[in-house]
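K.L.:
Below are the sequence and a predicted model; questions follow.
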Amino acid sequence: MSTIRRIYETRRFELRGNTSYWDKVARARLSRRRLLQAGAGAGAGVTALSLIGCGGGGDDGGIEGDASGLLGKHEDRTKQAKAGGIWPDFMDEDVINLDPLLNNATPTFPQMTPVYSNLLKGGISSKERPGAETISGDAAESFEVSADAMQITLKLRANHKFDPRPPTNGRAMTSADVKWSWDKFAELGPSARDLANSRSEVSPITTVETPDDRTVVMKFAFPYSPIIELLSSHQHFYVMPRDDNFNFQGDMRGSGPYFLESFRPSQGITYNKNPDWYGNPEPYLDKIERTLISDYSSGLAQFKAKNLWAFTVRPDDILATKRDQPEMLMLAEREYATGVSYTNFSKRPDSIFVDERVRRAVAMMLDRELLTETFQGLELFRSAGLPTNYRLNSHIPAGYAEWVDPRGDGLGEGAKYFEHNPAEAKKLVEAAGLQTPVKETYGCWSDRAFDIVKEHEVTAAMINNGGIFDLEWRPLLYTTSWRQEDDSGGEAYTGLLASRLAGFSVDVYVTQKYTPEGRSKVSNGPVPGITDLVIKQRQETDSKKRNAILKELQQNAAMSWPDLPHPSGNFPGYSLRWPWLANHGMFITNNVSARVFTRYWYDESKRTS
């Protein structure tokens, strides 16, 4: 068993500060370091890494860069689509609240997008990540941003109907539904802090006016050109039917491509096709049945048994699963992640992490290349002849065009704190006047998203390796103790805390994280040298100037380390599905609101028993 593989298999007690374990890893990784150095630096260096052990793959009709022969081709088969079929799908986290305006759990928003409409929706491409120009109308059929970027006017679709069941009874959406939804969202919605100026002075929308039944006018506190990105976000504003009495937290009445058939708490959700949806003939599938499967092994077994048509297979199981089930379609993912989370440092005045030297020291204890190799299964893929292009996240995820590569020269002096350098980390701790080992805690939820929990456990163990830090692992409950601490802006603990954050635009990402009212704030107050830049870029309409501001933000964050980006590495990876779920994995979107699942269809001709 390889060293990389052993990190996965080692039990929890071995991961909690076991320095001898990490010493073995360090000794075994010397030869691997030579490979990693081939990928050091920006651009060409990353490409060089992808070619190690890989053939061209293009001369024999295969996939460029794939010497394994395992990869399928990305092919848009919408022109051959046929209506019908029931898709057996899964979800790995339970839904606590079905009301998208009040939902505060990022992983459950995708369970609401089939049913409810946004005003606008994201774009879809079969070749590359779509830009803002591909954003189009959802509940709105058209929209116009004023020349001064101080307001947006939207025209609702005519006869855009809600669910035919009571209390909506198939009535058409009007601007009154938009206004009712906005008022509720602005007052109570956890995500409203990104949009409503009444909730945060750095957010744009001041008023929503409805001059007639189909027209909505939103006015801004300052020029804000990225408004269409916010209004197409699946984590923000939805249009719900105006009703003060219906139980939206336990049931849904929407106007999207599917209607809710049933919601079974702790079991699953079933959706039925909306035959009157404006995108007709989409959606093609008659029904989606999503079963709650929080246990990975159970989900993988159901997938192999063809009871699930697609499943999120862990990187270290991809190749074995494909070889066991050669009929499965394996695709290379083509996007670097934008929804990168972080580990927060305590912001309490009595915390050792008030001293930026200690935060820098923690950052330098992380071997980001090894962490990426470990949790993305790169050694396995590379050995099989598959490309392994990966990036390191800065304080802006590598999936955004504004990202600055920590392995290049764009971050300036702060780039050195992304390097694994325990000797320098020790000097920083000693300069801060602390005795080693420095004792503190590393908190994390423990009752869901277990793969992410394991990553944080390994991160804590790596920080502890060498005796400079001694972080005690502190398990929390997601909906109670962890949520309370995560909402505290670093004030409810003195050590480190794993956090969660999912971004769809760089503006929303930095606003949520680095402003005091942000949904995933790192601090209750402005972050020196960063928050002011967040506000500045938010109000800048010139794209080149805005990019320069975001570069400066990353440079400042690399010096001050208000948080640790997590995970450290960013690798698109590979995915599997049964081939009769046509179009699955074939498209790239700029937001989940694009509802790419409406293009999936059941190809019975490819079905095997």
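P.N.:
Structure's in. What do you need? Please read these numbers as outputs of a predicted model, since none were measured by experiment.
K.L.:
going forward, measure contacts between C-alpha atoms and count neighbours the same way
P.N.:
Will do.
K.L.:
Can you tell me the element residue 271 falls in?
P.N.:
Here residue 271 is covered by strand 268-273, with elements defined by DSSP states H and E.
K.L.:
ugh, typo on my part, it should be residue 319
P.N.:
Residue 319 belongs to helix 315-324 when elements are defined using DSSP H and E.
K.L.:
Which elements pack onto the helix or strand that that helix is followed by?
P.N.:
Remark: after helix 315-324, the chain's next helix or strand is strand 329-332, criterion DSSP H and E. Contacts defined by 3 or more C-alpha pairs under 8 Å, 6 or more residues apart in numbering; DSSP states H and E place strand 329-332 against strand 574-577.
K.L.:
And the contacts of the next helix or strand along the chain from the strand it packs on?
P.N.:
Downstream of strand 574-577, the next assigned helix or strand under DSSP H and E is strand 581-582. Identification of contacts with strand 581-582 by C-alpha atoms under 8 Å, 6 or more residues apart in numbering yields 77, 309-310, 600-603.
K.L.:
ok, second structure coming up, stack it against the first:
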Amino acid sequence: MATASWKPIYASRPVTRRRFLAGSASLAGAAAILACGGEGGSNTRLETSVERKPGAILYTRDSYQWPDETSGAVDGGVYPGYVDTDNTAGFDPYLGASAMTISTDPYEFLLRPNYGPGIKPGTDAHNERIAHLAQSYEVSGDNATFTFKLRRGVKFHPVAPVNGREMTIEDWRESSKRFMEIHPNSPNWNEVVDKVEFPDAQTMVVKAKFPYFPFLIRMIDEDFTFTIMPKELHEDGKLAATTPIGTNYRMLDKYLPSATQEYKRFDGYWQGKPYIDRWNLPIIPEYANRYSQFMAKNIHSFIPKMTEALKVHQEAPEALMIANVQRDGIPRAIFGKWEAATAPWGDPRVRIAMHRSINWPGILDFMTGKDKFSAAGIEVDTVFTTHVPAEANYWLDPRKSELGQESENYLYNVAEAKKLVAAAGQPDGFELPLVAQTTSAGTDVWTLYLDEARKGGVVMLVPEMMQNRTAYLDRTTRTAEFKGMQWFSGGSTHGDVDYVLFRNYHSSGQASAYTNPKLDQLIDSSRRAVSWEKRLPILRDIQLEAARLWPVQLGEHGFSDWRFEWPWLHNANQQPYQYWLGQDMPRRNG
């Protein structure tokens, strides 16, 4: 098997060489000091913890063990955060904004996920959906009718023309109607839902076109369902685009493009008044600036490059070092529908060869600096990427040959990749348009992937860059109306694997280029399953068929990034309105 050649190529580039050497030096230096205990020190290594104390090394998978700190809560304070990208899509969440942005932040769903102290991930309690803006919900025995009751006493933000009035069923009605009419992700909902009825002033009834097992799971997913906006905003699109008015615990107080976003607490929040007074979020796109602001304690958190995490831990020894890995994700790139059948990559052998020619395990080791962390006594949590999330109750591991001979399709082997493209009539390789946002170019993964593709000699990538995010999503992720392959997305399955299975692997999916009748039948069966027990074997069969068809291209293996936080925030494993700031926080009042 050929050895990786991208390390010297990567290091030879002027800009990335500095990043590479700086990261390598910081890792090596940190590991050496940690292993030796510094000058004249002991041979102690770093230890992980489940207690959020200064300097602790934590994993979010253990956050359910963090205690409830409400009894010691102190009111007031200004949270010093940041955002790394400016708002370019306006304030209307129904016009295609992504999750966790200035346009979606004021609004809430009917249900919410269940998390907090004592609620362990993967348990039945954790998988439950909690009534939120809905007071309660019921499900019919055939998983085809879903009834939601309005929660009384929920008020909108005191902003004209809504002026803090109480939420009514008319807000639900107009939200569902406008979502189905204009939201870019409404096809996901409309494909499942037959009709939405409002039999009285307290009730909304959703009737599905067929029994749909994942419905409640996906009722927290912006790519499937709607948040609640006041009817006044639905009646005036210009108002919705300029004035966010929701029910959430904080409301926008100030927005300066390219400068800052500031929020103030909503004292009339239906779950209770938040503890924190204000949230100041300056827009800081530059990595070096974020780092310097964090070290000066002007912002609460910072996410460094993996290669610099140990160095940051040395330089900020009192900060919490928190690892988070996305286990429900499938980092993937969809293929475009244009010329999908006639292009060289229309042959599944070619799509498989593309994956096998990329040294993803080597890229993982390089990106994580895994050996250096191990030397320091720190585990780097990783996830092997396949066509379904690595959920323990149904995932099949190719490294253990759990998919039979199809397991090989996921494993790096350039020689076998070249045999596959030769058998498909492309012995000299082929050109492939790679559609991406301009923000992707120059990232470490971008550089490594393009270098690895050149080395493999299977595919010659021709980048086509797009600047506007909404236009990019409309062309690629939401419709697949292009030729070639898009750049890899972050890969979340938004709560349930059906998001990806139907959207990208089914012939009726919103953005699917490569499907077949067998995969359609399996996905349909998964959606109609009456229980998890009935669904699990179907999901395993879907993995086997996806390994043969290769409907999307797979990206990097998942790994935990490290987020550093000053130990000022309490109740960090609860709902955000329950967060509070410690009295020892510097400049607590701004």
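P.N.:
Thanks, I have the structure now. Source: prediction; values computed, not measured.
K.L.:
which residues in the second structure does the helix holding residue 319 of the first structure match up with?
P.N.:
Taken onto the second structure by TM-score structural alignment, helix 315-324 of the first structure occupies residues 306-315 there.
K.L.:
Residue 320 of the second structure: neighbour count?
P.N.:
By other C-alpha atoms under 10 Å, the residues close to residue 320 of the second structure number 24.
K.L.:
now it: how far from residue 309 of the second structure?
P.N.:
To residue 309 of the second structure, residue 320 of the second structure is 12 Å away according to C-alpha to C-alpha, to the nearest Å.
K.L.:
repeat for residue 35 of the second structure
P.N.:
Counting by C-alpha to C-alpha, the gap between residue 35 of the second structure and residue 309 of the second structure amounts to 16 Å.
K.L.:
Not counting its neighbours along the chain, what's nearest the most centrally placed residue in the second structure?
P.N.:
What sits nearest the mean C-alpha location of the second structure, by C-alpha atoms, centre = their mean, is residue 492, with 4.5 Å. Nearest residue to residue 492 of the second structure, sequence neighbours excluded (C-alpha to C-alpha, 6 or more residues apart in numbering): residue 329, at 4.2 Å.
K.L.:
All the strands of the stretch 251-400 of the first structure, in order from the start?
P.N.:
Assigned by DSSP state E, counting those that start in this stretch, the stretch 251-400 of the first structure shows strands spanning 258-264, 268-273, 287-292, 310-311, 329-332, 341-345, 391-392.
K.L.:
Of those strands, give the one that comes closest to residue 64 of the first structure.
P.N.:
Residue 64 of the first structure lies closest to strand 329-332 among those, at 10.8 Å (C-alpha to C-alpha).
K.L.:
And the contacts of the closest one?
P.N.:
With contacts defined as C-alpha under 8 Å, 6+ apart, strand 329-332 of the first structure is touched by 70-74, 322, 572-579, 585.
K.L.:
What remains of the residues you listed if I keep only buried residues?
P.N.:
Among the contacts of strand 329-332 of the first structure, those classed as buried by neighbour count (16 or more other C-alpha atoms under 10 Å) are 70-71, 74, 322, 572-579, 585.
K.L.:
from the residues you listed, which is closest to residue 162 of the first structure?
P.N.:
Among those, residue 585 lies closest to residue 162 of the first structure (C-alpha to C-alpha), at 29.4 Å.
K.L.:
can you give me the strands in the stretch 1-150 of the second structure?
P.N.:
Taking DSSP E, counting those that start in this stretch, the strands of the stretch 1-150 of the second structure run over residues 57-59, 78-80, 111-113, 129-131, 134-139, 145-150.
K.L.:
Dump those into JSON lines; add distance to residue 457 of the second structure as well.
P.N.:
Below are the strands of the stretch 1-150 of the second structure laid out as JSON lines (distance: least, C-alpha to C-alpha, whole Å):
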{"stretch": "strand 57-59", "distance to residue 457 of the second structure": "39"}
{"stretch": "strand 78-80", "distance to residue 457 of the second structure": "48"}
{"stretch": "strand 111-113", "distance to residue 457 of the second structure": "45"}
{"stretch": "strand 129-131", "distance to residue 457 of the second structure": "48"}
{"stretch": "strand 134-139", "distance to residue 457 of the second structure": "53"}
{"stretch": "strand 145-150", "distance to residue 457 of the second structure": "52"}
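K.L.:
wait, which of those is closest to residue 379 of the second structure?
P.N.:
strand 57-59 (9.7 Å).
K.L.:
could you check the distance from residue 208 of the first structure over to residue 148 of the first structure?
P.N.:
Taking C-alpha to C-alpha as the measure, residue 208 of the first structure falls 18 Å from residue 148 of the first structure.
K.L.:
Which one's more surrounded, the two?
P.N.:
Using other C-alpha under 10 Å, the more surrounded residue of residue 208 of the first structure and residue 148 is residue 208, with 19 against 11.
K.L.:
Show me what the more buried one aligns to in the second structure.
P.N.:
Using TM-score structural alignment, residue 208 of the first structure lines up with residue 196 in the second structure.
K.L.:
Who's the closest spatial neighbour of its match, skipping the chain neighbours?
P.N.:
residue 206 (4.6 Å).
K.L.:
Please tell me I have it right and the one you found contacts residue 146.
P.N.:
Yes: with contact defined as C-alpha atoms under 8 Å, residue 206 of the second structure and residue 146 form a contacting pair (5.1 Å).
K.L.:
chain center to the host helix or strand of residue 525 of the second structure, what's the gap?
P.N.:
According to DSSP H and E, residue 525 of the second structure maps onto helix 517-528. Centroid displacement of helix 517-528 of the second structure relative to its chain, using C-alpha atoms, centre = their mean, to the nearest Å, is 25 Å.
K.L.:
can you pull the buried residues of that helix?
P.N.:
Of the residues in helix 517-528 of the second structure, those buried (16+ other C-alpha under 10 Å) are 519-520, 522-528.
K.L.:
can you redo these as a markdown table with distance to residue 284 of the second structure?
P.N.:
Formatted as a markdown table, those follow (distance: C-alpha to C-alpha, whole Å):
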| residue | distance to residue 284 of the second structure |
| --- | --- |
| 519 | 44 |
| 520 | 44 |
| 522 | 45 |
| 523 | 42 |
| 524 | 44 |
| 525 | 46 |
| 526 | 43 |
| 527 | 42 |
| 528 | 45 |
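K.L.:
how about the residues you listed, which pair is most distant?
P.N.:
519 and 528 (14.3 Å).
K.L.:
related to what we said a few turns ago, could you redo the strands of the stretch 251-400 of the first structure as TSV and give each row distance to residue 181 of the first structure?
P.N.:
Below are those laid out as TSV (distance: least, C-alpha to C-alpha, whole Å):
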stretch	distance to residue 181 of the first structure
strand 258-264	19
strand 268-273	23
strand 287-292	27
strand 310-311	34
strand 329-332	39
strand 341-345	29
strand 391-392	39
